[in-house]
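1. what would the 3D arrangement of this be:
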Amino acid sequence: MKCERIFLNDDKSVWFDTYLWDNSAELKPGYKRPAVLVCPGGGYKYSSDREAEPIALTFAAAGYHAFVLRYSVDLAAVMPAPLKDAAKAMAYIKDHADEWYLDSRYVFVSGFSAGGHLAAALSVFWDNEEMFPEYKDNFDRIRPAGMILGYPVIDLKSTARRLDIGVEGYPDYDKINFGQVHPNVNPADIFVRENNKTYVNFEIAMNAYMFGGYPTDEQIYQYSLQNHVTDTTPPAFIWHGGEDGLIYPRNSFMFAEALREHNIPCELHVFGKGGHGLGLANEVTENNPWEVNEQCAMWPKLAADWIKSILRQQ
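-> Okay, here's the model as predicted:
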């Protein structure tokens, strides 16, 4: 396997890592494999390791080339910067298809939580000349073959406004252990004080990183992706834990409905149990006991079968 880090900007703050199968004489020599570009989540504040290499290795174990994109986050995450990063990575991958024995027709994009938002954004905007004028001569360079989304952010008004982070009472804001407070947002708008507890308005917290502060109604509409599905949007595989109290399952329902309205194939799994940020939902990505969920852990097999169904249509 060829593992390499490809930097996408001069200051080396954006890159993707490769997990490339070798062209072996014992494994269908010359075979051009499909590929998956993985976008980890992290609320556009950071990029989660739990949704990075473990996901890529899972896709690699299924026989696909895999890549992990570390896109612009934190104060650099103002849209459309992360979306431009995803497009640049997709174009680079397709441009090196022959060298890497990769089938450029079948480069899928996968993302989780905020990374799911990014993957879905590339999928709905790939042929939008206003968004991507630099690719107007060949939009296929950045077109995903399909999207694989785990508990994605889709509607920027459908995230938790009363997130319980276990803070009792009303401590000073700088004493609260919550690392997603944008400097251009008043902490009083992020921390909600009710019933002798302090909650987080995650909608404000995440959107602040996407827009550099308080977004306008126009910006919210522009990046609420159910509004921008077209007849050229690629097919989707979506999964969500039914108990997700951070990024509500209705995000996935809304996106699936928008896809169906445009006759875009969509496979949607909303499992009865399971919260947010599960990754593989097994012991490999476990950081807390509740992140292991046998139901949700079925998603990699389901996603691999879905990819095979796309390939059979060629």
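
2. use CA for all of it now, contacts and neighbours both
-> Noted.

3. now do the buried residues in the strand or helix carrying Asp189.
-> In this assignment (DSSP states H and E), Asp189 forms part of helix 187-190. For helix 187-190, burial by neighbour count (16 or more other C-alpha atoms under 10 Å) applies to 187, 190.

4. please enumerate the helices of the stretch 151-300 of the chain.
-> 187-190, 202-211, 217-222, 250-261, 299-311 (DSSP state H, counting those that start in this stretch).

5. quick one, which of those is packed in tightest?
-> helix 202-211 (a mean of 24; mean count of other C-alpha atoms under 10 Å).

6. another for comparison:
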Amino acid sequence: MKILEAAINSRQDVSLTAYLQDAGKEFRNITKRPAVLVIPGGGYQFCSDREADPVAFAYLKAGYHAFVLRYSVGDDHKWPEPLEDYEDAMEYIKNHAEKWNVLSDKIAVVGFSAGGHLAGAAATIAKHKPAAAILGYAVLNEVVDEIAEDAPIIAKQVEYDTAPCFLFASRADNVVPIKNTLDMAISLDKAGITFESHIYAFGPHGFSVGDTAIQTRESAFCERIPNWVQDSVGFLKDVMGDFCVGTAEDKILSKPKCKAHVTDDESAWLSLDCTIGRIMGNPVAKKVLTDVIEEMKKTIIPFTPEMTFDDMMNCFSRMKLRDILHEKSIEINEEQIDALLREVPNI
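-> As a prediction, the model looks like this:
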């Protein structure tokens, strides 16, 4: 493994530490690796050491390259300087991706507290959006006004192009109220963004990876808190893919199991992952699906004798077409039907 320190811009004390794992040779079929960019917390006054290298080491163990960003902090560095540091860091990593064997489209951010606010900004409003964001006890609502003047309220910035998010926090956090995480989850849900959330019953603010080597656990420290690390790695595998057999660049990682969005309703073209309401409201799609609809009429039994097929479709309007076909065991050539739907504009 190589450890490099890079000055990514001219600002004093801003730096990027790169932990670069080997690829190829003994690591069979792994010629490039995904990466995480760790953004420590510290109330925009300092960068916490316990949320820096120890976090990077956890993802190194899972096979990721890891980078730690120490960004602009203190009263002399106002927003949006921290976001500009993030943009510089991502650009620097992507410019060195070939040399460092980084999969440039598979870089996630991991942020804590105020660093979680910066990671949330990366996921929502940054030019260089990450492939996913892991937000730990992050400042995501109006609380940001207490630590950074003119900084955005992240929960209000969520739109369709927001990156998938993994959220974790402690219910008993008395520094960053749990409402920050709850507000973000609601915003992600409304926008149809894929997310996972873990709110532990009790524990202090700033627990990092929850290891006793970082801080000792007292009675007010939930034993399950360390689980967030492995759960977040699983989330990254779900949304970015896992290592698989292959040597070509597009075969280094498997196809993601989970899309960035719950449905394809906001995509430019229809698909099996659009909701029934969206598909059935499109006359062209209904023509394309004539045979499929006939099979559905034979298989889907109305809840009451008075209900029509259209009534049933209204009941299932929020379900993805793919899901109801699976639930009702309707056998079709999904790949073929999906390809036909993807030629239909989503209007």
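
7. superposing both, give me the TM-score.
-> Aligned and superposed, the two chains score 0.74 in TM-score terms (TM-score structural alignment, normalised by the length of the first structure); 243 aligned residues with a C-alpha RMSD of 1.8 Å.

8. which residues in the second structure does the helix holding Asp189 of the first structure align to?
-> Helix 187-190 of the first structure corresponds to no residues in the second structure, going by TM-score structural alignment.

9. any idea how far the corresponding residue of the first structure for Phe207 of the second structure is from Phe271 of the first structure?
-> Residue correspondence to the first structure (TM-score structural alignment): Phe207 of the second structure is matched to Leu278. Leu278 of the first structure sits 12 Å away from Phe271 of the first structure, going by C-alpha to C-alpha, to the nearest Å.

10. more crowded one of these two?
-> Taking other C-alpha atoms under 10 Å, Leu278 of the first structure and Phe271 do not tie; Leu278 has more neighbours (27 against 19).

11. ok, that one touching Asn287?
-> No: the pair Leu278 of the first structure / Asn287 is not scored as a contact, 9.3 Å apart, by C-alpha atoms under 8 Å.

12. hey, what's in contact with both of these two?
-> When contacts are counted by C-alpha atoms under 8 Å, 6 or more residues apart in numbering, Leu278 of the first structure and Asn287 have no shared neighbour.

13. tell me how many other residues surround the alignment partner in the first structure of Gln157 of the second structure.
-> Counting by TM-score structural alignment, Gln157 of the second structure lines up with His228 in the first structure. The number of residues packed near His228 of the first structure is 17, by other C-alpha under 10 Å.

14. and for Leu268 of the first structure?
-> 16.

15. same thing with the one 4 residues further on?
-> The local packing of Gly272 of the first structure (other C-alpha under 10 Å) involves 12 other residues.

16. name the nearest residue to it, ignoring sequence neighbours.
-> Using C-alpha to C-alpha, 6 or more residues apart in numbering and skipping the chain neighbours, the partner closest in space to Gly272 of the first structure is Gly242 (5.0 Å).

17. what residue in the second structure is paired with that neighbour?
-> Under the alignment (TM-score structural alignment), Gly242 of the first structure maps onto Arg171.

18. which stretches of the second structure form strands?
-> Using DSSP state E, the strands found in the second structure span residues 2-6, 15-20, 33-39, 65-70, 102-112, 132-136, 165-170, 195-200.

19. deepest-packed of those, please.
-> Of the strands of the second structure, strand 132-136 is the most buried (mean count of other C-alpha under 10 Å), at a mean of 30.

20. the first structure: matching residues for that one?
-> If you align by TM-score structural alignment, strand 132-136 of the second structure falls on residues 146-150 of the first structure.

21. now the matching stretch, how far from the centre of its chain.
-> 8 Å (C-alpha atoms, centre = their mean, to the nearest Å).

22. list the contacts of it.
-> Contacts of stretch 146-150 of the first structure (C-alpha under 8 Å, 6+ apart): 106-113, 116, 119-120, 123, 234-240, 279, 303.

23. need the contact list for Val110 of the second structure.
-> So Val110 of the second structure contacts 36-39, 116, 119, 133-136 (C-alpha under 8 Å, 6+ apart).

24. relative to Pro300 of the first structure, how far out is the counterpart of it in the first structure?
-> Mapped onto the first structure by TM-score structural alignment, Val110 of the second structure lines up with Ser110. Here the criterion is C-alpha to C-alpha. By it, Ser110 of the first structure lies 11 Å from Pro300 of the first structure.

25. kindly report the same for Ile93 of the first structure.
-> 22 Å.

26. likewise Pro80 of the first structure?
-> In terms of C-alpha to C-alpha, Pro80 of the first structure sits 29 Å off from Pro300 of the first structure.

27. go ahead and confirm Leu280 of the first structure touches Gln295.
-> No: the pair Leu280 of the first structure / Gln295 is not scored as a contact, 10.8 Å apart, by C-alpha under 8 Å.

28. and these two? which has more neighbours close in?
-> Leu280 (24 against 15).
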